[in-house]
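Trainee: sequence unknown, structure follows:
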């Protein structure tokens, strides 16, 4: 047995995981990762997961929607970056696609435009093509689509 794992009763473990899910929306992968901290038999893990889902503490769609809103409206990430991070968390493509309606298309364009203006205004002393390529690279790293970036640059 590993010394860093804590020993709790089944009920204590269940309550700790409920608190973990209540504090912030979680996906299955995060909850399963958290469960590894506890010494549990597979049946107990399964029972706790079922309980969390049945009581709606663990809801993949709610997690996905809140993740998309947070990463876009707070961190100003583009759809590509958000989708990539959700896939790393084990969320399927269909759910990701249906939840992208959380981002208003007008807000998306405004945010892309704002980030473009802020970044390109900081670039001085460069040739036009250098400025354009650095800006495109930056916006791609923020997760915006190439086609959307080109539309902004051309206008």
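Mentor: The structure has been received and is ready for your questions. Computed from a predicted model, the values in this text were never measured in an experiment. Numbers count the residues shown, from 1 in each chain.
Trainee: hey, let's count contacts and neighbours off CA atoms from now on
Mentor: OK.
Trainee: So the most centrally placed residue in the chain: helix, strand or coil?
Mentor: Note on the chain: the residue nearest the mean C-alpha position is residue 67, at 4.5 Å, using C-alpha atoms, centre = their mean. Classification of residue 67 using DSSP: H, G, I helix; E, B strand; the rest coil returns helix.
Trainee: Determine the longest helix present in the protein.
Mentor: The longest helix of the chain (DSSP state H) is helix 105-122.
Trainee: Check which residues of that one are buried.
Mentor: Neighbour-count burial for helix 105-122, counted by 16 or more other C-alpha atoms under 10 Å, picks out 108, 111-113, 115-116.
Trainee: same thing with stretch 42-49?
Mentor: Those would be 45, 48-49, for stretch 42-49 by 16+ other C-alpha under 10 Å.
Trainee: which one is residue 99 nearest to, not counting chain neighbours?
Mentor: residue 65 (5.6 Å; C-alpha to C-alpha, 6 or more residues apart in numbering).
Trainee: Equivalent analysis for residue 69, please.
Mentor: Spatial nearest neighbour of residue 69, chain neighbours left out: residue 102 (6.3 Å); criterion: C-alpha to C-alpha, 6+ apart.
Trainee: The one you found: neighbouring residues, count only.
Mentor: 14 (other C-alpha atoms under 10 Å).
Trainee: here comes the other one, which I'd like you to weigh against the first:
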């Protein structure tokens, strides 16, 4: 945070926080950090957070579902990576579970298979064993479960 920034009153900070939350869904931890950046004390931050929740600007479950859906659709992350990132944002376990369940199972499998196919074709020059290892490492990094990765690798092998 910037040291020269003047301290805002609770009402001024709340108004800025409302705009911050209205722009896109936010995690409680992100908003809390922003409020501290406005120069509020702990008690004022707690007051502001509770008011934002009451006014429905802040909703952890809604944030988690939106975050999971967005990261899955746009960045093609798997459930492991999404869970990790939500934990980093201090989202509760209940909300994380709701978010992960909101991802369509068929779409999840299709996305994993398409990612695997695309990467498999990118690795044409590699030896089969190295090619398989690189593909597996790529899919693990994307956050997909190893049992699902093994299934997709078996499907790719059958296709060849």
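Mentor: Looks like it arrived, so ask away. Everything quoted here is computed from the prediction, not taken from an experiment.
Trainee: circling back: got the contact list for the residue nearest to residue 69 of the first structure?
Mentor: Counting by C-alpha atoms under 8 Å, 6 or more residues apart in numbering, residue 102 of the first structure touches 65, 68-69.
Trainee: same thing with residue 113 of the second structure?
Mentor: residue 152.
Trainee: Show me what it lines up with in the first structure.
Mentor: Applying TM-score structural alignment, one finds that residue 113 of the second structure aligns to residue 113 in the first structure.
Trainee: So that match versus residue 150 of the first structure, what's the distance?
Mentor: Distance of residue 113 of the first structure to residue 150 of the first structure, computed by C-alpha to C-alpha, to the nearest Å: 11 Å.
Trainee: Mutual contacts of the two, please.
Mentor: Common neighbours of residue 113 of the first structure and residue 150 (C-alpha under 8 Å, 6+ apart) do not exist.
Trainee: Can you tell me the element residue 133 of the second structure falls in?
Mentor: Assigned by DSSP states H and E, residue 133 of the second structure belongs to helix 128-142.
Trainee: Can you show me the helices along the second structure?
Mentor: 10-23, 28-37, 42-54, 60-75, 79-88, 93-101, 105-122, 128-142, 146-159.
Trainee: okay, those helices in a markdown table with distance to residue 4 of the second structure next?
Mentor: Shown next, in a markdown table, are the helices of the second structure (distance: least, C-alpha to C-alpha, whole Å):
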| stretch | distance to residue 4 of the second structure |
| --- | --- |
| helix 10-23 | 16 |
| helix 28-37 | 11 |
| helix 42-54 | 20 |
| helix 60-75 | 31 |
| helix 79-88 | 29 |
| helix 93-101 | 37 |
| helix 105-122 | 47 |
| helix 128-142 | 40 |
| helix 146-159 | 49 |
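Trainee: circling back: the residue nearest to residue 69 of the first structure and residue 132 of the first structure, how far apart?
Mentor: Residue 102 of the first structure is 30 Å from residue 132 of the first structure, where distance means C-alpha to C-alpha.
Trainee: Over to residue 65 of the first structure?
Mentor: Taking C-alpha to C-alpha, one finds residue 65 of the first structure at 33 Å from residue 132 of the first structure.
Trainee: Looking at the two, which is more packed in?
Mentor: The neighbour comparison of residue 65 of the first structure against residue 132 (other C-alpha under 10 Å) goes to residue 65, with 19 against 16.
Trainee: what number of residues lie near residue 66 of the second structure?
Mentor: 17.
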